[in-house]
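A.B. asks: Provided below for reference: sequence and predicted model.
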Amino acid sequence: MSKDHLHQIAIVGCYGDGNVGDESILQATTQFLRKSSQNQVKICVLSNNPEETRNIHGIEAILTLNLFKPSHWYALFCKGKLWAILQTLRRSDLLLMGGGDLLRDDIGFIAYIGVASAAILMKLFGKPFALWSIGIGPINTRSGMALTKWLLDNAVFAYFRERKSLERAQVLAPNRDGASLFYYPDIALFMDPPLTLRSRSNKPPVLAVSLLDFEAAGHRTRNIQINWQAYLVHIKQLIRQFLDEGYTIHLIPFDPQDIPFLYLISADLNSKSVRTYSQCMTPDESKKALSEADAFVGMRLHACILAVSLGIPTVAISYDRKVENFMSGVGLTSCTLRLENAASNLNIENIHTKHLYFAQAWPTISANIDSIHQEMKSHLGQILFRAICKYE
C-alpha cells in the first residue's frame, strides 16, 4: 500500500456489545490490517458502542444503526446518524463485513439486512466490500436466501472461518471465481498475545471454565434436545470432581449474558476455590486470565479459540456447529463433546483423557497452526491490497 495515501477500511459486525468473542475478532482483524499494510491504513468500525470500541481498540468508531428498524429511525434521520454512516462508507476504500455467523436470518430478516445494509451502500457508492472471517448460519426464508446469494455474488472476496460454510457458499454462488472464496480458521486464533504471559506452574492447578447460559442463548440452542436441568447437574458434578482433586476453578464469562449464570453455579458450589470473574474483560485481559489455567473446559467458541491459541489443554462442549467446526479444523475433534451427548461424558476421567490427548498432539497442531498463519498472512495481505487498488 502506498505510503503517500492512508487507505481507509471500514468494518461492520456485532461490535460494541461486550461479547469477548466479537471483540477478539475485531482486535485480531485490526492487528492483521496494520501489519499487512505496515500501518498505512485507517480503520473505522461501525459499532453499537463507539466509545467502548475506541477505548478497547484505539481505533475510530461510529454508531451503527439498523436502517430497517423503526426504533432507530429517529436517531438516523433526526439526529444525523445516517449522515455519519454514509460519510464513513463513502470515504472508505473497502468494507469488511464480519466476522462471525453474520450470514443468517434465524435472528430475523430485519436484523440480517440491518448488518448487510453497509455492504449494500458500499455497492451503491461503487466501492468494494468483502466478507471477513465469516460463517453461514441457518437461512430459513426466501428473502434471507436471496440476500445471502447477493452478498456472495458481489463481495470482492469471502474469507470463511469454517470449511462447511465455504462449501455451502460454493453451492450458493456457483459462478464465483473459486479463488475469491476461501477458508482459514477464525481470525481470533491469530490474535497477538498480551504483553505479559506467565508460565503455568500453578500449585494448586487451575481449571478455567467458560459456559454459555443456554436459556438466554435462544436461537443458538433451541433445536438441541437435552434436559437442561440434568445437564446443569452434570456440569456442577464435574467441577466438584476437579475441586476434590485440588483444582482451583476460574469461571470466566465471554458474554454479559453469562455472568448471572456463572454466579449461580458458583453459589451452588459454595467453595472458596471457585473464582467467578464479575464482568467480561477485554480480549487481552481474557487471554491473560486464560493463560493462568492448566486446563480448560468451555462452550463459548472464542473462549475455546483463545485457550487453544495459548496451547492450554482444551475440551470444547459444542452447543453449535461452529464450535465443532473450529475444533475439527485445527485437528482437535477428539477434544470435542457434542452437547447432546455431553451429560453422559462429563466426568473427570473422560476430561483428563481428552486433556492428555491435547497435550500430546499439541506440538503437531501448533506447527500446523503456525503454517496456516504464515500462508494466511501472505494470501490475505495480497488479496486486500488488490481489492483496494482495483477500485482506486
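C.D. replies: Sure, I can see it. Given the structure is predicted, the values throughout are model-derived calculations rather than measurements.

A.B. asks: C-alpha only now, for contacts and for neighbours.
C.D. replies: OK.

A.B. asks: and the helices in the stretch 251-392 of the chain?
C.D. replies: Under the criterion DSSP state H, counting those that start in this stretch, the stretch 251-392 of the chain carries helices at the ranges 258-269, 283-291, 301-309, 321-329, 339-345, 348-390.

A.B. asks: for D244, which of those is the nearest?
C.D. replies: When the helices of the stretch 251-392 of the chain are compared by C-alpha to C-alpha, helix 348-390 sits nearest D244, at 10.5 Å.

A.B. asks: just give the closest residue to K69, not the sequence neighbours.
C.D. replies: Closest residue to K69 apart from its sequence neighbours, by C-alpha to C-alpha, 6 or more residues apart in numbering: I110 at 6.9 Å.

A.B. asks: ignore the last one, Q225
C.D. replies: Taking C-alpha to C-alpha, 6+ apart, and ignoring the residues beside it in sequence, Q225 has E340 as its nearest neighbour in space, at 6.6 Å.

A.B. asks: neighbours around that neighbour, how many?
C.D. replies: Neighbour count of E340, defined by other C-alpha atoms under 10 Å: 15.

A.B. asks: now I235
C.D. replies: By other C-alpha under 10 Å, neighbour count at I235 equals 18.

A.B. asks: one more: H352?
C.D. replies: Neighbourhood size, H352 [other C-alpha under 10 Å]: 15.

A.B. asks: now do the strands in this protein.
C.D. replies: Assigned by DSSP state E, the chain shows strands spanning 7-12, 41-47, 60-63, 94-103, 129-136, 158-160, 181-183, 206-210, 248-251, 274-276, 295-298, 314-318, 336-338.

A.B. asks: on that earlier part again, deepest-packed of the helices of the stretch 251-392 of the chain, please.
C.D. replies: With neighbours defined as mean count of other C-alpha atoms under 10 Å, the helices of the stretch 251-392 of the chain peak in mean count at helix 301-309, which reaches a mean of 25.

A.B. asks: that one - contacts with which helices or strands?
C.D. replies: Helices and strands touching helix 301-309, by 3 or more C-alpha pairs under 8 Å, 6 or more residues apart in numbering; DSSP states H and E, are helix 20-36, helix 283-291, strand 295-298, strand 314-318, helix 321-329.

A.B. asks: in TSV: those, plus distance to S271.
C.D. replies: Shown next, in TSV, are the helices and strands packed on helix 301-309 (distance: least, C-alpha to C-alpha, whole Å):
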stretch	distance to S271
helix 20-36	26
helix 283-291	20
strand 295-298	19
strand 314-318	23
helix 321-329	30
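
A.B. asks: also this one, for the comparison:
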Amino acid sequence: MFENVLVGVSFSSDNRGVNALGIGALIRLKQNNQSNDVTVINFSKEEKIVEHDIWMHGSYKKVKVYHFSSKTLLKALSALWFNRFPNKLALIIKQAKTIYTVNEGDSFSDIYGLKRLLFWCFIAMLPIIGKKRLVFLPQTIGPFNTFIGKMMSKYILKSAQVIYVRDEQGKKYLEEGSISHTLSCDMAVFMPPKKVLIEVPEKCVGININGLLYYESYGIIQGRYSHYKKIIVDLIHEALKNNYKVLLVPHTYNVNSPGNEDDLKATREIYDSLRHPDVLIIDSDYDAQELKYFISKCEVFYGSRMHSCIAALSSTVPTVGLAYSYKFTGTFGLFNQSQWVFDIENITEAEIPAFIIKITRIFDDLQNIKKELIDMKSEMEKKYLEGK
C-alpha cells in the first residue's frame, strides 16, 4: 500500500516554487514507477490527512497527503530503532520499498540554521533505521558550515542508495566527499501548466518581483539589494519604451495574509507607483500550475525567484535570471542558458543603466534561444530519474 513514499514536498505552500517541485516530483515518480502508488508525507503542527486536487494528464487527480507532527516523527524513529510499538508513520515506513526525499528543494543545508537541518536529518533517518531504500531527488545539497552539519549530512548521504543534485556547486561538494551522485534537473520542470481563462496579450514581457529582495527582510541579505526596486522599475520602462506590454507575476505570496517577503505585496507597490495601461498584474490566488500557464504565454521572462524561472525555461520561454543565489546558475546551466544569469547583489545605482542594456540583449536572439530551449526540454523529457 505504501510502496513509494515522497517526503519534503508541499502542495499548499505560499511559495509556489515548493509546490511546483512537489507536483513535478509526484508526476515523475508516477511515470517512472508506472503506478499511482505514491504516498506523500508532510510535517506540520496539526496531524491530519488532506486531499489535494492536482492537475495531471489533462484532468484533476486526488492526492492524499499524510501530515505528522515532530513528536510523531521522534516516536517513529524510536519505534523503528527498537522494533516495537509502531505508530502510523513507522508503519508506513515499514511497508515502504523506497523513500524519496526533496527536502523542500534546498533545506538539506545548514545555511538556514542547524535546527532546520537536524529536522530534515531526522526525517532522512526514517528509511535508514528502517532499512529502506533512500533516494534524494534533484535538489540543492549543502553548504554545511557547522561540525554537526558536516558529520550528520555525510553519514546520511553515504547511507542513501541514490542521490540526484540539481546544481554544479552541490555536485562539487558530493565529489569532494566521494559520494556517488547524478546531476539532474529540478523536478518542477515536469509540472504541466493549467490553462486559465484569461488572455495574456501578445508581445508581453513577464517579470517576477521577489519580495525577499524588495524588502530585504531576511537577515543575511539586508543591505545587499538596495537598488533592486530601481532595477525592476527601469526594466519595466525599457520594455514599455520598446512597445512591449508587461505582466507582473508574483510567485511566493498570500493574497489574504502577506508575510514580510511577499511577492504580491511588493508587486502591488510597483504596479501602483506606475499606473500604466500596458503594465498588467497577476493579483489573485493562482496555484503553481496556473502561474506557469501565465508565464508560458510571455515572449520573454525576467525572474528573481528561481522556480518562476524554471516555469519559464521549461515552457521554452527565453528567460533572464536576476539571481541572488548560486542555485540560478546550476539550473540555467542544465538548459544551456547560464549566460542569462546575472548576479544583482550590491549593484550600485550608477551601474544600473549598463546593467539594463546587458539584460535586455536577450531580445536580439530570441529565435535561437527558443529553439535551444525546445531541444533541451525534449531531451529532458526523454530521460527517467532512474535507469536512464
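C.D. replies: On my side now, so go ahead. Just so we're clear, the structure is a prediction, and the values are computed from it rather than from any experiment.

A.B. asks: overlay them and tell me the TM-score.
C.D. replies: Scored against TM-score structural alignment, normalised by the length of the second structure, the superposed chains reach a TM-score of 0.81; 354 aligned residues with a C-alpha RMSD of 3.0 Å.

A.B. asks: still on that earlier bit, tell me the residue in the second structure aligned with the residue nearest to Q225 of the first structure.
C.D. replies: Using TM-score structural alignment, the partner of E340 of the first structure in the second structure is E345.

A.B. asks: nearest to I369 of the first structure, out of the strands of the first structure?
C.D. replies: strand 181-183 (13.4 Å).

A.B. asks: list of residues touching the closest one?
C.D. replies: When contacts are defined by C-alpha atoms under 8 Å, 6 or more residues apart in numbering, strand 181-183 of the first structure is touched by residues 157-163, 166, 169-170.

A.B. asks: the aligned partner of L121 of the first structure in the second structure: neighbour count?
C.D. replies: Structural correspondence for L121 of the first structure with respect to the second structure (TM-score structural alignment): L126. For L126 of the second structure, the count of nearby residues is 24 (other C-alpha under 10 Å).

A.B. asks: I figured L126 of the second structure hits L77, correct?
C.D. replies: Yes: in this structure, L126 of the second structure is within contact of L77 by C-alpha atoms under 8 Å, at 6.0 Å.

A.B. asks: please enumerate the shared neighbours of these two.
C.D. replies: Going by C-alpha under 8 Å, 6+ apart, residues that sit against L126 of the second structure and also against L77 are A90.

A.B. asks: from I49 of the second structure, how far off is the equivalent of L94 of the first structure over in the second structure?
C.D. replies: Applying TM-score structural alignment, one finds that L94 of the first structure aligns to T98 in the second structure. Separation of T98 of the second structure from I49 of the second structure (C-alpha to C-alpha, to the nearest Å) stands at 21 Å.

A.B. asks: compare those two (neighbour count), which wins?
C.D. replies: Set side by side, T98 of the second structure and I49 show more neighbours around T98, with 20 against 13, by other C-alpha under 10 Å.

A.B. asks: what residues are up against the more buried one?
C.D. replies: With C-alpha under 8 Å, 6+ apart, T98 of the second structure has these contacts: 3-5, 127, 132-135.

A.B. asks: nearest residue to it other than its sequence neighbours?
C.D. replies: Of all residues not flanking T98 of the second structure in the chain, R133 sits nearest, at 4.6 Å (C-alpha to C-alpha, 6+ apart).

A.B. asks: trace F147 of the second structure over to the first structure, please.
C.D. replies: Counting by TM-score structural alignment, the partner of F147 of the second structure is R142.

A.B. asks: what separation do you get for that match and I235 of the first structure?
C.D. replies: The gap separating R142 of the first structure from I235 of the first structure is 40 Å, by C-alpha to C-alpha.

A.B. asks: K287 of the first structure too?
C.D. replies: Remark: distance between K287 of the first structure and I235 of the first structure (C-alpha to C-alpha) = 23 Å.

A.B. asks: what of Q87 of the first structure?
C.D. replies: 49 Å.

A.B. asks: same check on I226 of the first structure?
C.D. replies: For I226 of the first structure, the distance to I235 of the first structure - C-alpha to C-alpha - is 14 Å.

A.B. asks: count of neighbours near W150 of the first structure?
C.D. replies: Neighbour count of W150 of the first structure, defined by other C-alpha under 10 Å: 14.

A.B. asks: ok, I220 of the second structure next?
C.D. replies: By the criterion of other C-alpha under 10 Å, I220 of the second structure has 10 neighbours.

A.B. asks: go on, the one 5 residues further on?
C.D. replies: Y225 of the second structure is flanked by 20 other residues according to other C-alpha under 10 Å.

A.B. asks: what residues are up against it?
C.D. replies: Listed by C-alpha under 8 Å, 6+ apart, the contact set of Y225 of the second structure reads 213-214, 216, 344-347.

A.B. asks: do E324 of the first structure as well
C.D. replies: 316, 318, 333, 336, 338 are the contacts of E324 of the first structure under C-alpha under 8 Å, 6+ apart.

A.B. asks: likewise V196 of the second structure?
C.D. replies: 290, 293-294.

A.B. asks: distance of it from K297 of the second structure?
C.D. replies: Distance, V196 of the second structure to K297 of the second structure, using C-alpha to C-alpha: 11 Å.

A.B. asks: wait, doesn't E52 of the first structure sit right on Y15?
C.D. replies: No: counting by C-alpha under 8 Å, E52 of the first structure sits too far from Y15 to count as a contact (9.5 Å).

A.B. asks: more neighbours: these two, which one.
C.D. replies: More crowded of E52 of the first structure and Y15, by other C-alpha under 10 Å: Y15, with 27 against 16.

A.B. asks: skipping adjacent residues, who's closest to the more buried one in space?
C.D. replies: Among residues not flanking Y15 of the first structure along the chain, S47 sits closest, at 5.1 Å (C-alpha to C-alpha, 6+ apart).
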